[in-house]
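Enquirer: give me coordinates for this.
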Amino acid sequence: MAIPGGSPNPYLQPQQPHPYAGGYSSYPPPPPPAPPAGGGRGGGVPGWLWGLGGVLLASAAWGGVLLATGGLGGGDRPDLAGYGTTDDLCAAADVSAFEDSYSIDSEPRAGTFSGDRLEKAVCDITLTPTGDENYNSVYLNYEVSWHRGTDPAPEFADQARSSEVFFGNELELTVEEVSGLGDEAYLVTFAEESGELTWAVLSVREGWFEAHLSWNAFLDTPEYAELVEARSVTAALRTSAEKTLVALKE
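Expert: Coordinates of the predicted model:
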């Protein structure tokens, strides 16, 4: 049950899986490859390549924003709220909120970008329901940005709310403001007509630092109905985000 999409905007995701995107990395992941004839989980392009492509595309998009807004020459000092950069976001990404229901399917993959005015890091993690043998998967993607050239605050809320305009008539979509995380935070969720949650992203801004944590499900077996229940998914996302942000503080 993939979600449609494709846009460097973290909220304007799905419609058509982007060939260079994975997990959340500014794009939703493609559907898992069909199992090989001999069984097993092999085949397809490694997930970390999808995520790394998303980083590069998102970074290019941000570079255009900086040039268009004059951020490169701005006099504002970046407020990174004490969040230190990292070469391996997966070392900080906390998945403990999902451990009761899932196991990690493969080695988490990290990617980074470091520019003069923007640094980004991503971590892609693939989970499978404990004991599953039917190729069901959940993709977690952690993406963080340290803005040094322009303040993301003026556009942060609009980025979240804009998803209602672009996808509100096509999908069961909700946008909620979340209290108690950073300076501001938003939760955007997409669901099937049946009500099953298929994709969610929790975004947090603190100063000039941004974090996005997304969950994208490919769970087609009826026994996994509890795993796509919105309340449990969003609670796990919040717990994971809180613990990951603590780990990233200097």
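Enquirer: please count neighbours and contacts with C-alpha atoms only from this point.
Expert: Will do.
Enquirer: what's the neighbour count on the closest residue to Gly207 other than its chain neighbours?
Expert: What sits nearest to Gly207 in space, not counting adjacent residues and going by C-alpha to C-alpha, 6 or more residues apart in numbering, is Asp79, at 5.1 Å. Applying other C-alpha atoms under 10 Å, we find 15 other residues in the vicinity of Asp79.
Enquirer: same check on the one 4 residues further on?
Expert: The number of residues packed near Tyr83 is 21, by other C-alpha under 10 Å.
Enquirer: and for the nearest residue to it once chain neighbours are set aside, the neighbour number?
Expert: The spatial neighbour of Tyr83 that comes closest, neighbours along the chain excluded (C-alpha to C-alpha, 6+ apart), is Lys249 at 4.4 Å. Other residues within reach of Lys249 by the criterion other C-alpha under 10 Å amount to 13.
Enquirer: quick check: Lys249 vs Ala92, distance?
Expert: Between Lys249 and Ala92 the computed distance is 10 Å (C-alpha to C-alpha, to the nearest Å).
Enquirer: any residues in contact with both of the two?
Expert: The contact sets of Lys249 and Ala92 do not overlap (C-alpha atoms under 8 Å, 6 or more residues apart in numbering).
Enquirer: for the longest helix anywhere in the chain, buried residues please.
Expert: Taking DSSP state H as the criterion, the chain has its longest helix at helix 47-69. Buried residues in helix 47-69, counted by 16 or more other C-alpha atoms under 10 Å: 47-59, 62-63, 66.
Enquirer: following up with a second sequence; could you model it the same way so I can compare the two?
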Amino acid sequence: MSTPPQSPQPADQPAPQPQHPQQPAVPPQPTAYPYPHPQSPPAGAFHAQPTLVGQPVPGQPQPQPGNPYIPQHQYGPVPPPPPAAGGAGRAVLWAAVGAVVASAAWGAGVLLVGGKSDSADLRGYSAPSNLCSSADYSSFKDEYTENDSSPTHTALKDEALDESYCSLSLKKPGSTYADAYLTLQLDLHKKTDPAPEFTATWKNYGESHTGYDVDSVEGIGDEAYLVSHDTTNGSSSGSRYATLAVRDGWVTYTMAYSTYLSSYDEDKDPPALTDVSDWLKTDAKATLRQLRD
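Expert: The predicted structure is shown next:
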């Protein structure tokens, strides 16, 4: 008995494509730069670029920084979805976000050394060229004892804004890859009072970002807000974020912590957000005192 001929595949019908599991969505995260992205000027506008110190050259391939994670909200890139558990997954995550950090740091664009103005209320602050070595983050060192040997820091001085930025990887004892990340940013606004936009951005953060808790913090600067987000819910996956944003006169300072549970080994748990919040408050107060000396 002969086998009936098979119907040929229509020439205009595309071959079926393999299906890939969809990665879990990662919610947007608070950023240390809460103002519109300055990398997109109006059409036809050209502006001279300020002199940068330690800043990547646009359009050139950049080396991967040792601690590349920078949390961003709606004005910046969203962090990638959490990696698979284990060292290989962590390596893929931190390598991927390295490019995000390089572009985000360039986009935020203004980092610096102190500035003074007759009208700006800078309260005696100066913006150091290396915020990583000038800031206090000692509260995190009991949990994360391994030092970051190559933290990312950038600095720039501009007539309108001086800014210092630092990104640190946080490692528990014996960890090969980062278990969490800490980013710090200090801005000296020398031409414009940041108070209205600062309050609108941080006080109302929960209204435009579902699932975020916003608490007003007393005793730090003129106003401060703690923004936090926890998607772990007692499971073995999810993420934890906490950002403390402070305004003192025309100076703003942010400290942001972030971690994925998949970045931790199974026998290790990340600290509770209540502990992280206390560490952020303690270290922000200490840093602001130091930067006024």
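Enquirer: returning to that earlier point: the residue nearest to Gly207 of the first structure matches what in the second structure?
Expert: Structural correspondence for Asp79 of the first structure with respect to the second structure (TM-score structural alignment): Asp121.
Enquirer: ok, now how distant is that match from Lys157 of the second structure?
Expert: Here the distance between Asp121 of the second structure and Lys157 of the second structure works out to 17 Å (C-alpha to C-alpha).
Enquirer: please apply the same query to Thr259 of the second structure.
Expert: From Thr259 of the second structure over to Lys157 of the second structure (counting by C-alpha to C-alpha), the distance is 31 Å.
Enquirer: what do you get for Trp106 of the second structure?
Expert: When C-alpha to C-alpha is the yardstick, Trp106 of the second structure and Lys157 of the second structure sit 14 Å from each other.
Enquirer: next: Pro196 of the second structure.
Expert: Between Pro196 of the second structure and Lys157 of the second structure the distance, using C-alpha to C-alpha, works out to 23 Å.
Enquirer: likewise for Val246 of the second structure?
Expert: 21 Å.
Enquirer: those two - which one has more neighbours?
Expert: For Val246 of the second structure versus Lys157, the count of surrounding residues by other C-alpha under 10 Å is larger for Val246: 27 against 23.
Enquirer: report the contact partners of the residue lying closest to the more buried one once chain neighbours are set aside.
Expert: Take Val246 of the second structure and drop its neighbours on the chain: the residue closest to it by C-alpha to C-alpha, 6+ apart is Ala224, 4.3 Å away. Listed by C-alpha under 8 Å, 6+ apart, the contact set of Ala224 of the second structure reads Ser216, Val217, Glu218, Leu244, Ala245, Val246, Arg247.
Enquirer: that older thread, thought the residue nearest to Gly207 of the first structure was touching Arg205?
Expert: No: counting by C-alpha atoms under 8 Å, no contact exists between Asp79 of the first structure and Arg205, whose distance comes to 11.1 Å.
Enquirer: now Ala32 of the second structure: closest residue in space, sequence neighbours ignored.
Expert: Spatial nearest neighbour of Ala32 of the second structure, excluding adjacent residues (C-alpha to C-alpha, 6+ apart): Thr254 at 5.3 Å.
Enquirer: that neighbour pairs with which position in the first structure?
Expert: Aligned against the first structure by TM-score structural alignment, Thr254 of the second structure finds its counterpart in His212.
Enquirer: distance of that match from Ser59 of the first structure?
Expert: Distance, His212 of the first structure to Ser59 of the first structure, by C-alpha to C-alpha: 15 Å.
Enquirer: wait, Glu143 of the second structure touches Lys172, no?
Expert: Yes: using C-alpha under 8 Å, Glu143 of the second structure and Lys172 qualify as a contacting pair, with a distance of 6.4 Å.
Enquirer: who has more neighbours, those two?
Expert: Taking other C-alpha under 10 Å, Glu143 of the second structure and Lys172 do not tie; Lys172 has more neighbours (20 against 14).
Enquirer: so what corresponds to that one in the first structure?
Expert: Looks like Lys172 of the second structure aligns to Pro129 there (TM-score structural alignment).
Enquirer: contact partners for the residue lying closest to its match once chain neighbours are set aside?
Expert: Closest residue to Pro129 of the first structure apart from its sequence neighbours, by C-alpha to C-alpha, 6+ apart: Tyr102 at 4.3 Å. Tyr102 of the first structure makes contact with Leu127, Thr128, Pro129, Thr130 under the criterion C-alpha under 8 Å, 6+ apart.
Enquirer: wait, Pro82 of the second structure touches Leu93, no?
Expert: Yes: with contacts defined as C-alpha under 8 Å, Pro82 of the second structure counts as touching Leu93 at a distance of 7.2 Å.
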